[in-house]
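>>> The sequence isn't on hand, but the structure is:
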């Protein structure tokens, strides 16, 4: 198991972390702040005997990694990365064909957080990220995921292509997003599937792309040629959802 320290910032993110059962070591709250969400955080903290510290805005600003703490910062017990097997077990428990999202060197924490949020809402069983040349689970990622990080397993793997090969042996198919692909509406994306989203600038790497069974393009009518990585992930994830329900 791999662990990473996690700082949680922002009212909703901290409330969700408490409610999901995550172990919070300490919570720092802006002195004299008494509004509804802060009172909720205080109640949740007292239920778990979490240490509450009241501090000045200057102190919170110094501690903040995102610059958007909204008067509260929590230090969680180290985040535990899931194993890919945990995601397959989750799919089995839900009696659903596995649906995983694989990210090829996503470097922007806002994109990673947004994709984890989409993965949760689209019913994906987990997100797989590479160990090198990619963002990990930072405070910005946790905040952008709007609490989804507490519910969606994230695995970190050494080699994305090798992981895909192992999953193919278990019956999974892979589709990646690329402008030169087949229109997503013309592909059969049902069954056990892994959606591969590439780097913000260069897209999916050559080896990863060659290992995909399908290459899907998103129809575009504007004057620019690509979507933000997290938006592309959302569009394709919901095409998979649509095909699963009809």
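Thanks, I have the structure now. In this text, all values refer to a predicted model and were calculated from it rather than measured experimentally.
>>> going forward, measure contacts and count neighbours with C-alpha atoms only.
OK.
>>> Contacts only, for the spatially most central residue of the chain.
Nearest to the geometric centre of the chain sits residue 116, at 2.1 Å (CA atoms, centre = their mean). Listed by CA atoms under 8 Å, 6 or more residues apart in numbering, the contact partners of residue 116 are 127, 145, 148, 149, 152.
>>> distance between the helix or strand where residue 114 lies and the chain's centre?
Assigned by DSSP states H and E, residue 114 belongs to helix 109-121. Taking CA atoms, centre = their mean, to the nearest Å, the mean C-alpha location of helix 109-121 is offset from the chain mean by 4 Å.
>>> Put this next to the first one:
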């Protein structure tokens, strides 16, 4: 019927005819072009092997120098005029400084901008509402400093540093120290008394945050801090390489005055002020050492205790 030709779908569109096409002579189907051989797994988008290869390339491009990435590492934002200024003065490695328009009228913010410019950091000026959004409504006083995740060394790198120095190894391990200010103070003491690095557990311990950087007074830029997946296993591996593992304990086997192994390759292990050394870490120590104190004082802060022992070890090594 003539009217049916206007019905939708009644007339086949050009180029949609099935079967043979012009040029085939009606004898064969249209040839199919092959896609070639299957690419390797590392080149197939979304494949686990491809994701692992991409992650490896990103680490190499970032210059991690063989250091192992740690779980949960995220950039940190330091807020407030005094904290930001202290971080910049201490040389904390930052990537960007965000400043609210007009905030440079404050001399602390002005100095922060000057220090950031000298360090080659990106300085971003933005409206207060935008910084409020970025910081989640936290009190920022018109300034915020972006700090990348700290690149931890591997525990074996501390042994390499000791070997290259030509001096007996001197390493401090922290067991359960959760205050980043204590960590920063220990890093500063280890650097001051010729140590080769600090080892901290990966979990349930303070990390190298901006607070730790600031407390270290910039020495964290020169002294490696390693993060151990299992501190007990790391201490045992150190012992197998010939290092003496000495734990600090108020009820130690020997007094620091009687400790005659200070000139040997040494790992000093200090626990938290409240709980002290954990059971497994204590069992991994070759000896426990106590610090002579007045009876009125029960214990010392973890960073203070480490500093006292480090100073005594350095004194004896100078005299040896």
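Nice, thanks for sending it over. Just so you know, these numbers come straight off a predicted model, no measurement behind them.
>>> so what number do they get for TM-score?
Once superposed, the chains reach a TM-score of 0.83 (TM-score structural alignment, normalised by the length of structure 1), with 235 aligned residues with a CA RMSD of 2.8 Å.
>>> sorry, back to before: check the contacts of residue 116 of structure 1 against structure 2 and tell me which are still in contact there.
Retained in structure 2: 127, 145, 148, 149, 152, out of these (criterion both residues aligned by TM-score structural alignment, their matches' CA atoms under 8 Å).
>>> Which two of those have the greatest separation?
The span of these, defined through CA to CA, is set by 127 and 145 at 12.4 Å.
>>> which residue ranges form the strands in structure 1?
Ranges of strands in structure 1, per DSSP state E, are 3-9, 24-30, 51-55, 72-80, 99-103, 126-130, 154-157, 173-183, 193-197, 214-217.
>>> Using TSV, please lay out the ones you listed together with mean neighbour count and distance to residue 93 of structure 1.
Listed next are these as TSV, based on neighbours: other CA atoms under 10 Å; distance: least, CA to CA, whole Å:
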stretch	mean neighbour count	distance to residue 93 of structure 1
strand 3-9	20	25
strand 24-30	20	28
strand 51-55	15	36
strand 72-80	21	21
strand 99-103	26	13
strand 126-130	24	14
strand 154-157	21	17
strand 173-183	20	20
strand 193-197	25	17
strand 214-217	21	27
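>>> TSV for those, including distance to residue 233 of structure 1?
Below are those laid out as TSV (distance: least, CA to CA, whole Å):
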stretch	distance to residue 233 of structure 1
strand 3-9	24
strand 24-30	31
strand 51-55	38
strand 72-80	24
strand 99-103	8
strand 126-130	11
strand 154-157	16
strand 173-183	8
strand 193-197	6
strand 214-217	11
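>>> And the ones you listed: which comes nearest residue 139 of structure 1?
The closest of these to residue 139 of structure 1 is strand 3-9. By CA to CA, the value is 5.1 Å.
>>> residues in contact with that closest one?
14, 64, 66, 68-70, 72-81, 137-139, 142-143.
>>> and the counterpart of residue 238 of structure 1 in structure 2, what is it in contact with?
Applying TM-score structural alignment, one finds that residue 238 of structure 1 aligns to residue 311 in structure 2. Shown in contact with residue 311 of structure 2 (CA under 8 Å, 6+ apart): residue 193.
>>> contacting residues around the spatially most distant residue from the centre of structure 1?
Centroid-distance maximum for structure 1: residue 32 at 33.6 Å, with CA atoms, centre = their mean. By CA under 8 Å, 6+ apart, the contact set of residue 32 of structure 1 is empty.
>>> Endpoints of stretch 140-152 of structure 1, how far apart?
16 Å (CA to CA, to the nearest Å).
>>> Which stretch of structure 2 lines up against that stretch?
Going by TM-score structural alignment: stretch 140-152 of structure 1 matches residues 211-223.
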